[in-house]
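Enquirer: Okay, structure incoming, though there's no sequence with it:
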């Protein structure tokens, strides 16, 4: 996707500047430019567009994550809460942001998540108030009209059963008191289900393909790739533009009306701090003169954290193991290229399970991601599908309480941020994480699955006690790349934006990405960020009237 009218950038002034083209920014830029009244600039640090070879096939995720062409490749600081290791923090660096490199799972979370935001003082963000925006995003044949959208830009489809594993698994889940759910984005989330995907005809749907590509020829929209925001331009307590670096040249671009920062949970607080907005102690430490004190910038970082579990089958033909290597993999590639079908059209984690950790819990507090194959890590050569017949699952806490932070490393704009996760810090997180592993084992131990399993490969039968399970999670777990909350919405002293996504105390500046989530949602974050983008654009246009 190229910049539509190159000469438009020469004017250097726009009505709106949108920083970032991801799940939030791509939506905001598209919607603000829709009526033709306003000059809109969308800047994206990455250089790749929607036609990048690896972004369309859902199973090509392994060629996107840790690929410097499209991933910021951040890493967290080592921390005792996860075994003093450094964790990979992939973030999309291409048109569409992380919506172009994620696992394309469609998951809104639960009604409870948004009603919680409303109770925390985020007026207008209850489930009933955000549901119309979720429906506005999607175009799907799934579910009922009450809950699902039929005419939106993002196509939503469902994974297909490509091997005997699925019926075996769902039967075992039912035996473990987890029923099958036809639509986990409908009336209730609880149950085991085939994953819903942001995919059309077996290919990825991102904000690059579904919002920006249809909008790119509008005369009032300019899309600039390879353009990194280095700081915001502030005049007193008003944001009037953005400083950028493009092809080695530093420039300033002005906004007549507003700047909307959609750089994501890692890069949004970084941009604010580089601009002098944040905790004065942190800013001064790096030689930045504070312009506006907001101590919540970079705090409240949350994510989902899970350890991999693996089982081996006692006979061949149940899983997809044979399809992932050699000539059979070549056949799957051809199937996708010519028919957009088969294993490559499915994405990772083709089954989702939403379960309650105990009978005392009213809503699912555990999520499991399941795939009918085993991934093996190769020394220095990435990963591939194992020839071992089996399946993997990771099972984790849905609404984590533990919080970390993300702050600037220095005053140099191109230094990566310092990501400090904290996991399993609270009694609730520890207890529910242990229960999540036990619930996954309940399914594996239920008929008819137990008759098909030869052994549990990881964590293994020796890991039984609560202490051993917790240690296994701490020492082997990974972020599931759902980082949120670093510029949270609210009215308390640590809130960064208000309920209209305006940065507290700064005029002309809003944030519309996962960083504004006050608490983490019960699921994947890409589609909720699109919802935030839709609602943000709606509020901006309403304010103009």
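Expert: Perfect, thanks for sending it. All values reported here derive from a predicted model rather than from experimental measurement. Numbering: from 1, shown residues only.

Enquirer: Going by C-alpha atoms from here, please, whenever you check contacts or count neighbours.
Expert: OK.

Enquirer: Identify the residues contacting residue 403.
Expert: 299-302, 421-423 (Cα atoms under 8 Å, 6 or more residues apart in numbering).

Enquirer: what does stretch 265-283 contact?
Expert: Taking Cα under 8 Å, 6+ apart as the rule, stretch 265-283 contacts 229-234, 261-262, 288-298, 301, 406-408, 411, 413, 417, 419, 483-487, 511, 513-515.

Enquirer: alright, now check it against this:
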């Protein structure tokens, strides 16, 4: 039984139902991915903050952001956030996974997880030592090139950052064009890549709009799920295991609503503690992006899409050729580099967009401009997810804890300085007319930190709220089994011990690929044990 048909759940449904002797039930709280904007790459402008496709979470006022609240989009549709995200395909750094293994999580080192990245991938560029071509997930080059992006790449090189044509290859550091999860101008979500081909299998059942309320426990074993559909409660029992794949917000919420978490907190909101695990909902990590906007005398996408007739031309181009601005991922150009030269590996990432806006839903600015967004890859700040009610339909409190450590504040200041240093290089500097956000008046370190608090946004990468590990505050072991309980695993981005150094969708798919093999192996071991006894 899989709870959540998102980035991880769709992968699990496909891989586990490959075995005709196994029956798989997949529960999804959202609906079908019929909205046409889901399948148009730039459609995230229409699906994010849309309650039909997005849970529309809102954080608590965050002291690190001067009390601001941020919108946190999460997919409420088949494919989950892979149906809403910016399509960027980034795996992270080798050291991320080696660090997981060094902390005691056997089998999660880079050499062990690389085959799972490759297994899922159908790489447009072809196969090599780091890429596969036989997987269902299409990974392709951008179908859009613009002058301002080329200028940005050359300016980054002038600032001493090497060009790197494959950020998911031998090393991550450098500047280049993103690859994205799309194919021939259409988004490739996990619903499209993994779930849809498996739905014809008789051993896979999908139930949509089934909102999990709690897990059913019998002593220390999880035996099923209670879900709400159409105003009615239903209970369904699992023959073997329940796999919780509801994401970094949903998975800890369901655990807490089921009485699994910190006893004092659960009792305070009217939930009887069934199994004490104090780490549930703790250790929340996210990438916070600081957005700098530069006005230019060079044409950008602002000029191509802000007038109705030009938008009509863009739409016609897409319909006829599957090219143009509607194929745009969340960003065109990446930079992975070091905020200070003495660091051993990149600790910041740039997302360069050939456009600018205050909020995407409000449309682009009425002038030519581009956005240079920079985030810290491995923040030391931590937040939490905590329920306020036993009712799973009541949203939990999301407390991100952004910029709450001295280290994160320092990196934010250094990141803004580096963004400005790139902007000061040719051939980019010659077309910049003004730093629009935050503005040239912000100069001292104190002012730059204030700018980070005022002009930053989430980059939609919440992780680590059901952390994998062996210590008392870990939630799952290295087989993704919940500590102290039988019949329950968590399989999604919430199990990351520490957030990966980059965008999180590809690593989440890898986690599900590996989990499927762990589950198959456990089943095989069980069958072999029974045969030996016989």
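Expert: Received, thanks. Since the structure is predicted, the reported quantities are computational estimates derived from the model, not experimental observations.

Enquirer: what TM-score do we get after superposing?
Expert: Once superposed, the chains reach a TM-score of 0.96 (TM-score structural alignment, normalised by the length of structure 2), with 523 aligned residues with a Cα RMSD of 1.2 Å.

Enquirer: re the thing from before, can you redo the contacts of residue 403 of structure 1 as CSV with secondary structure?
Expert: Listed next are the contacts of residue 403 of structure 1 as CSV, based on DSSP: H, G, I helix; E, B strand; the rest coil:
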residue, secondary structure
299, coil
300, coil
301, strand
302, strand
421, coil
422, coil
423, coil
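
Enquirer: What are the boundaries of the helices in structure 1?
Expert: Applying DSSP state H to structure 1 gives helices spanning 25-32, 111-119, 127-137, 165-175, 207, 213-215, 264-274, 280-285, 326-339, 427-444, 449-452, 466-476, 526-544.

Enquirer: quick check: angle from the longest one to helix 127-137?
Expert: So the one you mean is helix 526-544 of structure 1. 100 degrees (axes from the mean of the first three to the mean of the last three Cα atoms, to 10 degrees).

Enquirer: Residue range in structure 2 corresponding to helix 526-544 of structure 1, please.
Expert: Mapped onto structure 2 using TM-score structural alignment, helix 526-544 of structure 1 covers residues 505-523.

Enquirer: go on, the fourth one?
Expert: Structural correspondence for helix 165-175 of structure 1: residues 148-158 of structure 2, per TM-score structural alignment.

Enquirer: swap in the second one?
Expert: Mapped onto structure 2 using TM-score structural alignment, helix 111-119 of structure 1 spans residues 94-102.

Enquirer: Can you pull out the residues in contact with that stretch?
Expert: So stretch 94-102 of structure 2 is contacted by 107-110, 113, 497-498, 500-501 (Cα under 8 Å, 6+ apart).

Enquirer: If you tally nearby residues, what's the number for the equivalent of residue 437 of structure 1 over in structure 2?
Expert: Counting by TM-score structural alignment, residue 437 of structure 1 corresponds to residue 416 in structure 2. Residue 416 of structure 2 has 24 neighbours, counted by other Cα atoms under 10 Å.

Enquirer: Likewise for residue 247 of structure 1?
Expert: Using other Cα under 10 Å, residue 247 of structure 1 has 9 other residues around it.

Enquirer: Assess the claim that it and residue 226 are in contact.
Expert: Yes: using Cα atoms under 8 Å, residue 247 of structure 1 is in contact with residue 226, at 7.2 Å.

Enquirer: quick one, what contacts the equivalent of residue 388 of structure 1 over in structure 2?
Expert: With TM-score structural alignment as the criterion, residue 388 of structure 1 lines up with residue 367 in structure 2. By Cα under 8 Å, 6+ apart, residue 367 of structure 2 lies in contact with 295, 302-303.
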